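Trainee: only geometry, no sequence info:
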């Protein structure tokens, strides 16, 4: 039975300074779900004995079977917390446990958007891994405050057989790596967010055994026992502070003049008692561990005393250093409440002006202000028929039956597209696999909404006022670059499949379900092999109820098209009625400008004069041309990497034709000339135009195909190239496996970019770049070549140029183009200028 009631949670929701919204983030298998169990057990939802093994936040059967988290899971917990027993105050912790596998990084992004703090879990033995860096970078870009949990300290003691001093060096090195990442990626307008054991922002422990401690916890124990200020003990229990037993004083020197050594404060006062407890219990020395238990005033139950070995050790350590107590101290004291966090997060979240009514309400975390809710993901109900819209109330109060405006991800301020007005049927609290209904939820809290799932595909903003800008869309660290095509065996089942695909697309923040009308293909795109496997399993079992038989194609990769040179001449295209002519030039967009677009320094909704000045001053563009940027493309994606600008002089009727030409541009951006893949890094300049005087003869049917043909012509004479997606692969392997790793990489066009031996261990960290197209079957191949000793982790890194001419059918890129065109049902062969000569 939980130690709290729903009424206590609801009451605490009104005290914004007593709320903490936090995510648990880490590399795969570093122990997030296991650690979370300690907090769940302390709240009374599961027993202390089950903590570490129950994995309460792994709610799906396949999560339990695979032993990894697949979907982020929210749970609201209530605690009475206070450092002194007589001053305990109720705190509400809205906790989200997120996945660590790179294929599910989008779930981490969705969790971070609705939380203000992040518990970063690091396995002390493995240290900072590639996904630790990814999730920490995401947290810092969202202005989420990190605290650190050094997990699996029991492995350092039992497996590595470390002394107190050796353990300290491992901890210090890992904390240094984390702080280096924080220093590199944190927003410079934020205060210093680096973690420090002396400040209490770093915890050490073992989630599986349910124990943890902070340096400040031990400082309080010793201050009470020996006297002195807590700050004095905290300072001496970390860093280069050694205890001279001869003189009975502290020093900063590890050795004395007479040759005797001094012991480090952390090793002597913190690690040694823990090491003694481990040694005595695991060697079954009842006399010695009995004395320690008496000293520490630990009382074992009859059931505990009957145990031995690791089970007894877990029971003792849970009583000696309860993990939840250390974690709660860190969460309550060092993570910000919504009223603090929203002051500095508002400008990053809200797309409108800072003096807007909604922005002010978000900054103040005003529960009486206009309602602003951001929905970060859709959570399927138990029967998978409907969805809870899961998100965060940033201002106002959301209530059952309330009439609200829903803005989808494609909504543009002032327009009515992707905009709905509906009633909320129910407001619920997410409690892991369960939900609890509440009447209303004020700002500063996470929330689940029922009845809006028909209008929100993945994310959206919900408000009660008409004059509200949406919350900024999330930027994912991964891209859905691996695709499969699905065909139903029985054509009658096609509507069921497509309905299932729509529901699958809702359920996952990063999956793309494309029903291509031109080619008749049903395509599902995922981040990697595992992500696709899970999505296809969900589609078949949950969203199609095992009622649809379908076949799945081999996975293929999403390439991109680009240009590498400017056109040497103007390309002219005629409309079908021969009454209109458009003259275009094409050019590539430089890497520097593309980077500025990706970092959203240059955007479509910027003031044109400000943008033009930046492009002219920083990137050498012609200021007159830069002022006449018409649009960016393709629309509907977070980062639009192509530009259409108008560089004509004295052309009549151009303004009336702008929309039609832009529509042609958007078609080109979505489907490039080589093989219908997305275009990136191309700039089209409209240099001249001859337009018919009668609007009837220069309508969309005439100008859209004309503009498209001209831009395709520009692409074909601008040295077009294909871009392929690249994984960054991090491999942990013994040094004797290097030959096998290099062999596998060479066979798959991979490049080893770094090789770092691990200090004190016969292991090395190898980082490589591997084309996504060559990654299928990579894991088993690598394990076969290294006798199962190498452990790879792939994370999407970037798109790289394929350095061969795609217009040559015998080149590597040309063969890819031919294969993609065949798969998509496009006209066979490599496209040539002659294919468009009836228009050019």
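Mentor: Perfect, I can see it now. Keep in mind that this is a model prediction, so the values were computed, not measured. Numbering: from 1, shown residues only.

Trainee: alpha carbons only for contacts and neighbour counts from here, please
Mentor: OK.

Trainee: And for the closest residue in space to residue 771 that isn't next to it in sequence, the neighbour number?
Mentor: Once flanking residues are discounted, residue 771 sits nearest to residue 726: 4.4 Å by C-alpha to C-alpha, 6 or more residues apart in numbering. Number of residues near residue 726 (other C-alpha atoms under 10 Å) recorded here: 23.

Trainee: Against residue 411, how distant is residue 726?
Mentor: For residue 726, the distance to residue 411 equals 32 Å [C-alpha to C-alpha, to the nearest Å].

Trainee: likewise residue 618?
Mentor: Distance from residue 618 to residue 411, by C-alpha to C-alpha: 31 Å.

Trainee: These two - which one has more neighbours?
Mentor: More neighbours surround residue 411 than the other of residue 618 and residue 411, with 18 against 11 (other C-alpha under 10 Å).

Trainee: Touching, that one and residue 419? I think so.
Mentor: Yes - between residue 411 and residue 419 there is a contact under C-alpha atoms under 8 Å: 6.5 Å.

Trainee: Which residue lies closest in space to residue 102, excluding its sequence neighbours?
Mentor: residue 795 (5.8 Å).

Trainee: three-state assignment of the spatially most central residue of the chain?
Mentor: Against the mean C-alpha coordinate of the chain, by C-alpha atoms, centre = their mean, the closest residue is residue 109 at 3.3 Å. Secondary structure state of residue 109, per DSSP: H, G, I helix; E, B strand; the rest coil, is helix.

Trainee: quick one: contacts for it?
Mentor: For residue 109, the contact set (C-alpha atoms under 8 Å, 6 or more residues apart in numbering) comprises 138, 139, 474, 475, 476.

Trainee: What count of nearby residues applies to the closest residue in space to residue 460 that isn't next to it in sequence?
Mentor: Leaving aside its chain neighbours, residue 460 sits nearest to residue 408 (4.5 Å; criterion: C-alpha to C-alpha, 6+ apart). Residues lying near residue 408 (other C-alpha under 10 Å) number 22.

Trainee: try it against this one:
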């Protein structure tokens, strides 16, 4: 396997996408445990193998996308686990670009959430083939106490809601209403819950269990199934057709036990006791197994019946274990093994690199518009030949090598293998600027990439038809080492064939965030990555010790290279500005600077800044226009000055510092005359909390100027879902306070929504009797919200603040004694 000589038809590149805490990393653990044995089955779901950073293990959330190669039957599967938190959405973009298919996870209890919309859109834009995985089925049994029929209706609703989202993307309706994307669809009217035939089969739906691209799983207990597995079993038992059973196991189909036929509800004669086949033959046995294993009064007869019917080899000591979960997992891991179910679905439903690249080529390398004179020329034909190599996934010996680097990531030098694929010693001590080695996370789209090969690094602005861009946007580099990524480890390889994912050493100094690699200069760069949000949260940072400024600058440079979403700039006042997606992302970046890239002590006194400063608090001005009219009276201009107008302007001091200062103050005065207002960034906030903590949660929201727009109780669940808008300036520490006040029972997800004007006048002075009674007599500046925000920002920036300060106060004394 060292040289990836396998046929591309036996390769699958997939990523796991989901909302935060919906079970991505737990699922990845079980897939790894079921394939290459890097994770013991008993540790799957607890080890979090793909979360290789200490911070990821501590917070129990994924922050960096990571890859691992799995061997399933005779297939090679490159699995990429991605974060679910919105602050790390850039990692989702990098994972999606290198993949051909996506496992979209949805929690069957929580349902579709805001990040589910985002990852479905990411998969749609990148032209990935998705499969739907409905996770945490066990919570419907022992947590919500749903009956099989109630659980079926809930699963039916989730599948149709996800299909509605994808249908909206297909029709491009999501472009017309941004708010509906953020808040999510209002849902589907199911009508009577006891009338499942409300839904008819729609061949246009993306996800259909009968097609085999929907899996029902419990990643924590390690089991899962597609309807095809039950269809094969019951087709053998009743002597029917497997295809007919597959179609019947989802939707309004019923089994007539007398005639042994699949019929409609009308043919069954109605009645409240009849159940759809999915409920009768799939969910009810699952419920009985859980009840038999977990309930105190539940007998073991159901477990023994399942073991006998499906010919399972379960040890008696596992069934008699004092922990009922052990018996349950022992039966399910042999009856419905999770890894076999998911990877079989991947092989069956997701395309190989050859089919995928022919479909995705319009996204990867869109056709370029050129002038008619170039359309038929050889200069234009050469890049088009490269494009065809990518489209056909050409792996012939004469094929051109084309690859795409989605991100650069840092690995400690001591984790880099000291020996190459042929057991040769590799020295990396003199190649890096720090204790970190930068590797390129890449996918080979054409040809073969070999160790020691010279390669062209193309930036996004490179144009093969324009010679002038060669020097600016093209560099030549050498591939020093190639590694197969194994989650927390690296395996050296000598070469990588088209259609595979690999880590490349030797390109760290030549790539900023992402790039296209090509063995020829006649190649168009791949299209840029699409990010769900922009890095809008900015902080100014500086070292505690000014002597560490050099180390900080070096660390910022390395961080900017390693993180695909970070923006590092220098303001006009000389401050070093770090822009990220949100508070958690900022914390991750500062931690990387302190412990990896800079290793200096930094001062997170972060405040929002911009390139220009307004008169209120030196923040960016927005929504304004200045009209400047220059006047020079002819009587004051001599004839020789008209011949040399630049000399005339210099003589009159039009561009001197004094005049620039006057113009600046004039502009600031003009803004103040037009009654300026503050404009603050707003987060869309999705909160989930139990009913007993609802009042406590509203108390936390009230202290942070939150505007609630929607509140609803999740069906068949004790959780309330609240949608609200939260000012970004009030978001620092919000998640921690919410968890502390609600004992960890409430969670919040924040995503940038819009910019909103604060309509309060910061210079308001009460004049009428009613205003004086409410705000005071006007002897001091009214402390409304806008004024408080301005004063707070000005104090942080060291700007003057209008306030009364008593310096020498004395208490009035009297000699009178009152009895």
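Mentor: Looks like it came in fine. Keep in mind that this is a model prediction, so the values were computed, not measured.

Trainee: And the TM-score, once the two are fitted together?
Mentor: Once superposed, chain against chain, the TM-score is 0.77 (TM-score structural alignment, normalised by the length of structure 2); 693 aligned residues with a C-alpha RMSD of 3.7 Å.

Trainee: still on that earlier bit, which position in structure 2 pairs with the residue nearest to residue 460 of structure 1?
Mentor: Using TM-score structural alignment as the criterion, residue 408 of structure 1 maps onto residue 459 of structure 2.

Trainee: any idea how far residue 505 of structure 2 is from its match?
Mentor: From residue 459 of structure 2 across to residue 505 of structure 2, the span is 18 Å (C-alpha to C-alpha).

Trainee: which ones are touching residue 569 of structure 1?
Mentor: Residue 569 of structure 1 touches residue 585, counting by C-alpha under 8 Å, 6+ apart.

Trainee: again, only this time at 10 Å
Mentor: 583, 584, 585, 586, 714, 717, 718 (C-alpha atoms under 10 Å, 6 or more residues apart in numbering).

Trainee: Does residue 592 of structure 1 belong to a helix, a strand or coil?
Mentor: Applying three-state DSSP: residue 592 of structure 1 is helix.

Trainee: give me the number of residues near it?
Mentor: Neighbours around residue 592 of structure 1, by other C-alpha under 10 Å: 11.

Trainee: Not counting its neighbours along the chain, what's nearest the aligned partner of residue 511 of structure 1 in structure 2?
Mentor: Alignment note (TM-score structural alignment): residue 511 of structure 1 maps to residue 566 of structure 2. Excluding the flanking residues, the one nearest residue 566 of structure 2 by C-alpha to C-alpha, 6+ apart is residue 580, at 5.3 Å.

Trainee: Need the counterpart of the one you found in structure 1.
Mentor: Under TM-score structural alignment, residue 580 of structure 2 pairs with residue 526 in structure 1.

Trainee: what does the helix or strand that contains residue 14 of structure 2 correspond to over in structure 1?
Mentor: Assigned by DSSP states H and E, residue 14 of structure 2 falls within strand 11-18. The alignment of strand 11-18 of structure 2 onto structure 1 (TM-score structural alignment) covers residues 19-26.

Trainee: quick one: that stretch to structure 2 mean distance?
Mentor: Taken over the aligned residues, the distance from stretch 19-26 of structure 1 to structure 2 averages 1.0 Å (mean C-alpha distance after the TM-score superposition for structure 1).

Trainee: those strands in the stretch 701-819 of structure 2, which residues are they?
Mentor: Per DSSP state E, counting those that start in this stretch, the stretch 701-819 of structure 2 carries strands over the ranges 707-713, 719-727, 747-758.

Trainee: returning to that earlier point: so how far is residue 504 of structure 1 from the match of residue 580 of structure 2?
Mentor: Distance from residue 526 of structure 1 to residue 504 of structure 1, by C-alpha to C-alpha: 12 Å.

Trainee: what kind of secondary structure is residue 718 of structure 1 in?
Mentor: At residue 718 of structure 1, secondary structure determined by three-state DSSP is coil.

Trainee: gap between it and residue 724 of structure 1?
Mentor: Taken as C-alpha to C-alpha, the span from residue 718 of structure 1 to residue 724 of structure 1 is 19 Å.

Trainee: Could you do residue 483 of structure 1 as well?
Mentor: Going from residue 483 of structure 1 to residue 724 of structure 1 by C-alpha to C-alpha gives 14 Å.

Trainee: and for the two, which residues touch both?
Mentor: Common neighbours of residue 483 of structure 1 and residue 724, counting by C-alpha under 10 Å, 6+ apart, are 557, 558.

Trainee: Between these two, which has more neighbouring residues?
Mentor: Taking other C-alpha under 10 Å, residue 483 of structure 1 and residue 724 do not tie; residue 483 has more neighbours (23 against 20).

Trainee: Surely the more buried one is in contact with residue 524?
Mentor: Yes - contact criterion C-alpha atoms under 10 Å: residue 483 of structure 1 and residue 524 qualify, at 5.6 Å.

Trainee: Common neighbours of those two, please.
Mentor: Common neighbours of residue 483 of structure 1 and residue 524 (C-alpha under 10 Å, 6+ apart) are 511, 512, 513, 532, 555.

Trainee: most surrounded residue in these?
Mentor: Most surrounded of those: other C-alpha under 10 Å gives residue 511, at 24 neighbours.

Trainee: any idea how far that one lies from residue 505 of structure 1?
Mentor: Taking C-alpha to C-alpha, one finds residue 511 of structure 1 at 6 Å from residue 505 of structure 1.

Trainee: same check, this time on residue 113 of structure 1
Mentor: Distance, residue 113 of structure 1 to residue 505 of structure 1, using C-alpha to C-alpha: 19 Å.

Trainee: same thing with residue 57 of structure 1?
Mentor: Per C-alpha to C-alpha, residue 57 of structure 1 is found 23 Å from residue 505 of structure 1.

Trainee: quick one, strands of the stretch 501-650 of structure 2?
Mentor: Here the stretch 501-650 of structure 2 has its strands, by DSSP E, counting those that start in this stretch, at 501-505, 515-518, 537-541, 567-570, 576-580.

Trainee: ok, and which of these has the densest surroundings?
Mentor: Most buried of the strands of the stretch 501-650 of structure 2, by mean neighbour count (mean count of other C-alpha atoms under 10 Å): strand 515-518, with a mean of 27.
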